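output the structure for:
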Amino acid sequence: MVAGISVTGLAACGGGDGDEPFQGDSADKVADKAVAATREAESLRMKGKVRQSGGEPVAIDIAVDQQKNCQGTVSVSGAKAEVRHVKATFYLKGDEQYWRSSLKQQPGAGKLVPKVAGKWVEVPAQDDQITGLCDKQGLLAAMDEDKSERKGLKKGGTSTIDGTKALALHKTKGGEKTTLYVAAEGKPYILKVTTTGGSEPETTTFSDYGKKVSPDQPADGETVDLKRLAAQ
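The predicted model follows:
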């Protein structure tokens, strides 16, 4: 489902003056610190969009930690599914609409959909297009893909994001404006990224840093093995 994951708007930071907060640090230095702190965080909640390779964007709202424990939701074309990764197993539960959309290219999908709709489906570990959603470092990898993109951004004003003071860093390129909001209290985590001026405005938020992620194990009677069903 999801391949070549990239987080919209994250690869942009840089430049600036020495105004408070982060006095003495240029904007690109602040951005570097923010990327490092976010990647090093034990856990976080990410809400925004990731990109499918050659496909449409996938909206996600997922809490994930460094051990790949995760829980949340994914939405594709308006069809939503719950996801969990617990005890080294990835589970996904979608309704009939979700599975008809996801399995439309698979032979025998018409017979398979009723067997998986509304169930917690065990997804094969090698299907990293889906299980990659619970890889925290994979989700955030776009922030370090092209460090040259983290140049030329200027410090803006401060605002409050979910109760935390944040410094805005701005960059405009090709008519598209990206704003990165960095926590100015505690560790310099990324709190929000917005992109405007493109095909459509986009926002990615980051919260619940350090909060324990403890998804429940689905009950045996509520789970099905997708690999086994597809082989039947």
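
please count neighbours and contacts with C-alpha atoms only from this point.
Noted.

residue boundaries of the strands in this structure?
Ranges of strands in the chain, per DSSP state E, are 43-51, 57-65, 70-76, 79-86, 89-94, 120-123, 154-161, 164-173, 176-183, 190-196, 202-207, 223-225.

got JSON lines for these, with distance to Lys111 too?
Output for the strands of the chain, formatted as JSON lines (distance: least, Cα to Cα, whole Å):
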{"stretch": "strand 43-51", "distance to Lys111": "29"}
{"stretch": "strand 57-65", "distance to Lys111": "25"}
{"stretch": "strand 70-76", "distance to Lys111": "21"}
{"stretch": "strand 79-86", "distance to Lys111": "19"}
{"stretch": "strand 89-94", "distance to Lys111": "16"}
{"stretch": "strand 120-123", "distance to Lys111": "15"}
{"stretch": "strand 154-161", "distance to Lys111": "47"}
{"stretch": "strand 164-173", "distance to Lys111": "49"}
{"stretch": "strand 176-183", "distance to Lys111": "45"}
{"stretch": "strand 190-196", "distance to Lys111": "42"}
{"stretch": "strand 202-207", "distance to Lys111": "37"}
{"stretch": "strand 223-225", "distance to Lys111": "14"}
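
to compare with the earlier structure, here is another sequence to fold:
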Amino acid sequence: MSTRSHVGSIGVCLAAAVALTACGGGTAKPAAGGSSRTPSASTTAAGTEPYADKTPAEIQLLASEYTRTATFKKARGTVTSEGTIVSVELSFANVDCAGTIKGEGLGRTDIHATPKVVYAKHDADALRAAFKGTKAEKELLVERAADRWLKVDATHSEAKATAYVCQLSNPATMVEDNSLHITRGGSATVDGQPAFMLTYPGSNGGTATDYIAAQGRPYLLKRTETGPEPYEVTYYDFETVTQLRAPADSEVVALE
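Take a look at the predicted model:
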């Protein structure tokens, strides 16, 4: 097996730990009467609660669409999968996604994903954790690939696995259709921003809570879920940057 094939398994391990738990295996569906177009935010009169004219399901759809279509945003979060805590920090600019995935015993992987190629850089711990070869083979892999950018065509299965976590750009991929079971809760604050809560059954037996911006555009500011495999994702820094810099060709190594 080539060194490139060994490295590819890293993305599968890390991305699966984050994305499969957060997504819960479900595919979100628009609420009844929903549209595939980005909906418009409601204006609220002073002293009234935001979006009082909409159902909780309509608000969740509105927030998901505003968050998904933001030209730039960041996300940070943690997820527990099979007892392992994995953390992610991602930036999204247009169709590009870049950031870091770290896990207890899984090391660190940096990624930069575009529609055409996916770059990944794994530290020594990530390589040792994912590769199941002999100690000598692991150390050879570490020597050749640790802390170096690798480039894979985006259509390759390894690239798709590595970039799977980038689906966090669309909050709707993280929930199942709970439009009939969403209830509106009280107010809250997320990173100093006023918000209000929506709660609904989670995908793994717990309770999920969405924190929706109460002022300005109705972005999803935070989503949490309790239960045996809890997770938390916070969205922030909306519309602050226009592009992400991919690794230069001189930073990328070719492994066979």
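
dump the strands of the first structure into a markdown table; add mean neighbour count and distance to Glu20 of the first structure as well.
Listed next are these as a markdown table, based on neighbours: other Cα atoms under 10 Å; distance: least, Cα to Cα, whole Å:
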| stretch | mean neighbour count | distance to Glu20 of the first structure |
| --- | --- | --- |
| strand 43-51 | 22 | 26 |
| strand 57-65 | 23 | 31 |
| strand 70-76 | 21 | 36 |
| strand 79-86 | 22 | 41 |
| strand 89-94 | 22 | 44 |
| strand 120-123 | 22 | 48 |
| strand 154-161 | 17 | 9 |
| strand 164-173 | 20 | 9 |
| strand 176-183 | 24 | 13 |
| strand 190-196 | 22 | 17 |
| strand 202-207 | 18 | 23 |
| strand 223-225 | 16 | 53 |
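
wait, which of these is closest to Ala36 of the first structure?
Distance to Ala36 of the first structure, taken as Cα to Cα, is lowest for strand 190-196 among these, at 9.6 Å.

what does the closest one contact?
9-10, 34-35, 38, 161, 166, 176-183, 201-207 (Cα atoms under 8 Å, 6 or more residues apart in numbering).

stretch 73-92 of the first structure too?
Residues contacting stretch 73-92 of the first structure (Cα under 8 Å, 6+ apart): 56-62, 68-72, 93-95, 97-98, 119-125, 131, 134, 215-217.

pretty sure Lys160 of the second structure sits against Ala154.
Yes - between Lys160 of the second structure and Ala154 there is a contact under Cα atoms under 8 Å: 6.4 Å.

contact partners for the residue most central in space within the second structure?
In the second structure, the residue lying closest to the centroid (Cα atoms, centre = their mean) is Leu168, at 2.7 Å. Contact partners of Leu168 of the second structure, counting by Cα under 8 Å, 6+ apart, are 19, 75, 174.

let me have those residues in CSV, extended by distance to Ala57 of the second structure.
CSV is the format used below for the contacts of Leu168 of the second structure (distance: Cα to Cα, whole Å):
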residue, distance to Ala57 of the second structure
Ala19, 23
Ala75, 23
Met174, 15
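
how much space between Tyr231 of the second structure and Glu225 of the second structure?
5 Å (Cα to Cα, to the nearest Å).
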